[in-house]
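> The sequence isn't on hand, but the structure is:
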């Protein structure tokens, strides 16, 4: 059995963990929006103005900080003026990216803003660069955020909204290297500067403009955008056209053509998945290092606005809808991601799970009027105390907590910690499929009160929740925490995620 020590200096504060690292993503894809968030006002499913209320209630329990919309690839074929005004007068459109289905545009700008208000979440809007115009995006910003009198203000008021909304986060396109236009980095940088110029701050609504950045480890893309967008190193006075730069990374252990089944897999598949999940640490460090050259003061935030597992679709479902089940394996991908996010809190400003409802690594799955909370949902809930908390460095010593996976060494223990409002929160993951781990929490610098803990695990890695077994993978109280002269000690079960909380004295 591995024996590990985690040294945590409770009196040495690190960077703040932005709550936006726990962001979400809702694209017009499959059943995320329609038959997910949106059921329509005539639905027998309880709703408010067409927005499904049991989903709202579940997400509010996560303290969801932000919601990214309308895409994804869909954002670059979405024309926002088609989604305002009386719903029965809105033109239909074809969602060419995801299933080639027709949409009636009943869920548009006003409906999205109403959803964010119900959730208590900040909106994050991705603008159309791929097939749109600078004027179109500029007018969307004006429509949403300007007060007083202007053509877009008058249009908004004619559609029933007198006061402007506050919309801070704006994405300048999506995946411009791919579905957002198949651009070269140099062209995307120039075009993004142009769009950002015309995304104005109206009144006291200050925009956080996020440039469409790299895929995976394309550091050259990041370098090109940072050099040209921020103008560092040129003769002109440096000007940050952007406050954020995105990149995307999905955990896919196999080839793209055969990603594997979400709930039918063996231990070897599981370990390969964990290797790919932990790769995000190197990617964040790599993009951060490039950004540090041009922005040593870290005024531009790194934004991982698409992340999560990506499996083959469930048999018998529309291949363009990206519906997959969500097992304990997915939850452990999420828990290790968050430990890595916390480690990079000084540069990483936002991250968005893909996606919130019924798509990819979803928080929630629906089937008619039934709703299931996935194992990944529970990781978000158990970890929510880290939002806007002060990070605490965790020095983990566990030489025997390691597995050889192919030609890679996989560390099977992961940890992070933070302090907020006088409480300590420690997150621990044991990625070993079979072996428990003895862990000593060596707590230094301050004392703590009585600790409480919860654990998320199951008999099998493949276990998942269904309408018939909604709590097959759900958190439960963990009482086997012992007080020692060094702090605390516990035995972490195999394939498990645990959070421990205690008052700081």
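That came through fine. Everything quoted here is computed from the prediction, not taken from an experiment. Numbering: from 1, shown residues only.
> make it CA atoms for all contacts and neighbour counts henceforth
Noted.
> Tell me the secondary structure at residue 298.
Following DSSP: H, G, I helix; E, B strand; the rest coil, we place residue 298 in the coil state.
> what's it in contact with, if anything?
For residue 298, the set of contacting residues under the criterion of CA atoms under 8 Å, 6 or more residues apart in numbering consists of 291, 292, 346, 347.
> Now that we have the residues you listed, can you turn them into JSON lines and tack on secondary structure, neighbour count and distance to residue 188?
Rendered in JSON lines, the data for these read as follows (DSSP: H, G, I helix; E, B strand; the rest coil; neighbours: other CA atoms under 10 Å; distance: CA to CA, whole Å):
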{"residue": "291", "secondary structure": "helix", "neighbour count": "25", "distance to residue 188": "17"}
{"residue": "292", "secondary structure": "helix", "neighbour count": "16", "distance to residue 188": "21"}
{"residue": "346", "secondary structure": "coil", "neighbour count": "18", "distance to residue 188": "26"}
{"residue": "347", "secondary structure": "coil", "neighbour count": "26", "distance to residue 188": "23"}
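> Presented hereafter is structure B, for comparison with structure A:
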């Protein structure tokens, strides 16, 4: 049995673990070996779980934009002003809070003027990073920002540092956000948009340690200071400027950028993917057994290590946590599906990915005092996608269903909790079987989300409720018999959430029989 002692462990949920108290609870409750035991502190305020931790990412890559989100108004696929109607409806249903665009690596070779004006006059450009295919620029600034308005999502734009200029970046911000009488604002009006958009989040470069220019942190930091100087605010629009942060747990990059940029930024990005294999030999998305199930889920815990290392360097410069951490690319990266081009990064999405998403979101909850946003990669047809399309067919992936189930945590108050969990062991290694998070929404309802990664065994959780006087519990569960269960275009609803009746309340305690391979969300109604 694992007992989390570190106050930033995803198991302990940042309370100081009272080991003696939990052990006493185990004895008093007759907890068996293999059971989990915990306590939810409903009388404590763990801070807000920002809805922006449930953010998304759309890059000009493969079929994410074209033949994904955007089909054009002349398409036979039902659309709303060129956006696939089924995708718009699906994203609205999960209350998508923000959308990052145009990349990714694509951002540092994207020139915004290519994507404005009449469609038939927009230049066709080679997508240097993703297959050297032709990008028609049919989806540009207006299309993206109008989509965000349609979805009710905040736009997050990644600016071009790698091949662009400070002038280009400055002009783009004025074009989008200035309400006065200037050449650029009038150009926007001539292109069909009278009033400016609100653009809060603006990234100054992307992965500049890699595809964004192969820069050293010292060089990038100096460039950031220069570019950020020209990122002005117009007409009441307030910018959150986000500096390029590390690749995973690259402590040196974080340290140098924080020391040199410091208070000149409002955010620092972090990218962390789950591979569990070398880049050249990525694992398949389906068709795996328990060995690969365990390997991916164990590897996914590495995101918390990267978060901790980055936070440590941020805390040295910004101990009051004024600068936000933006985990703006995360998720599972598998081998491309057979028949799809390698550069398109199209992969299936299984029950394993649903559990990976649930655990990752719990980790973000636990670091809600520093993490301001997280963006899963990517929203449609790329990597750990919410949605897959094929012609006029569309399906919601298991990961989508976790985001829908976890909507209850959006902008809710995190409730600190303590947890001891049995281990899930395989091949001489182990990891905690359970990951748990709890919150209280504005209506006073308490929600508890639980992930059981054990491929075979259910886990009983006995959780003391302190400061929660619950009178009823109901729940939903996402699970399946097969480890690689997934939805297909022939059976798009094979794996969806269903009602769960394996939770009960007695004597101030929540008792849950968490099935193996499952994601649960419970709702506790407090007594009036």
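All right, it came through fine. Predicted, not measured: the structure shown is a model, and the values here were computed from it.
> TM-score them against each other, please.
Superposed pair, TM-score by TM-score structural alignment, normalised by the length of the first structure: 0.96. Supporting alignment: 494 aligned residues with a CA RMSD of 1.1 Å.
> from the contacts of residue 298 of the first structure, which is closest to residue 424 of the first structure?
Checking these against residue 424 of the first structure with CA to CA, the nearest one is residue 346 at 19.6 Å.
> can you tell me which residue in the second structure aligns to the closest one?
When the structures are aligned by TM-score structural alignment, the residue of the second structure matched to residue 346 of the first structure is residue 369.
> from memory that match sits against residue 47, does it?
Yes: checked against CA atoms under 8 Å, the pair residue 369 of the second structure and residue 47 is within contact range at 7.0 Å.
> Show me the strands in the stretch 401-505 of the first structure, by range?
Remark: strands assigned in the stretch 401-505 of the first structure by DSSP state E, counting those that start in this stretch are 402-405, 408-411, 413-420, 423-430, 437-444, 452-456, 476-478, 481-483, 487-492, 496-503.
> I'd like to know which of the contacts of residue 298 of the first structure is nearest to residue 453 of the first structure.
The shortest separation between residue 453 of the first structure and any of the contacts of residue 298 of the first structure is 27.5 Å, and it belongs to residue 346 (by CA to CA).
> Surely that closest one touches residue 16?
Yes: in this structure, residue 346 of the first structure is within contact of residue 16 by CA under 8 Å, at 7.3 Å.
> hmm, back to that, between all of the contacts of residue 298 of the first structure, which two are separated the most?
Every pair of these checked by CA to CA; the farthest is 291 and 346, at 12.2 Å.
> Chain neighbours aside, what residue packs nearest to residue 410 of the second structure?
Distances taken as CA to CA, 6 or more residues apart in numbering place residue 51 nearest to residue 410 of the second structure, at 4.2 Å, with adjacent residues excluded.
> residue contacts, that neighbour?
By CA under 8 Å, 6+ apart, the contact list for residue 51 of the second structure reads 97, 409, 410, 411.
> what residue of the first structure takes the place of the first one?
Using TM-score structural alignment as the criterion, the counterpart of residue 97 of the second structure in the first structure is residue 65.
> Can you tell me how far that match is from residue 205 of the first structure?
From residue 65 of the first structure over to residue 205 of the first structure the distance is 18 Å, taken as CA to CA, to the nearest Å.
> Nothing else from me, thank you.
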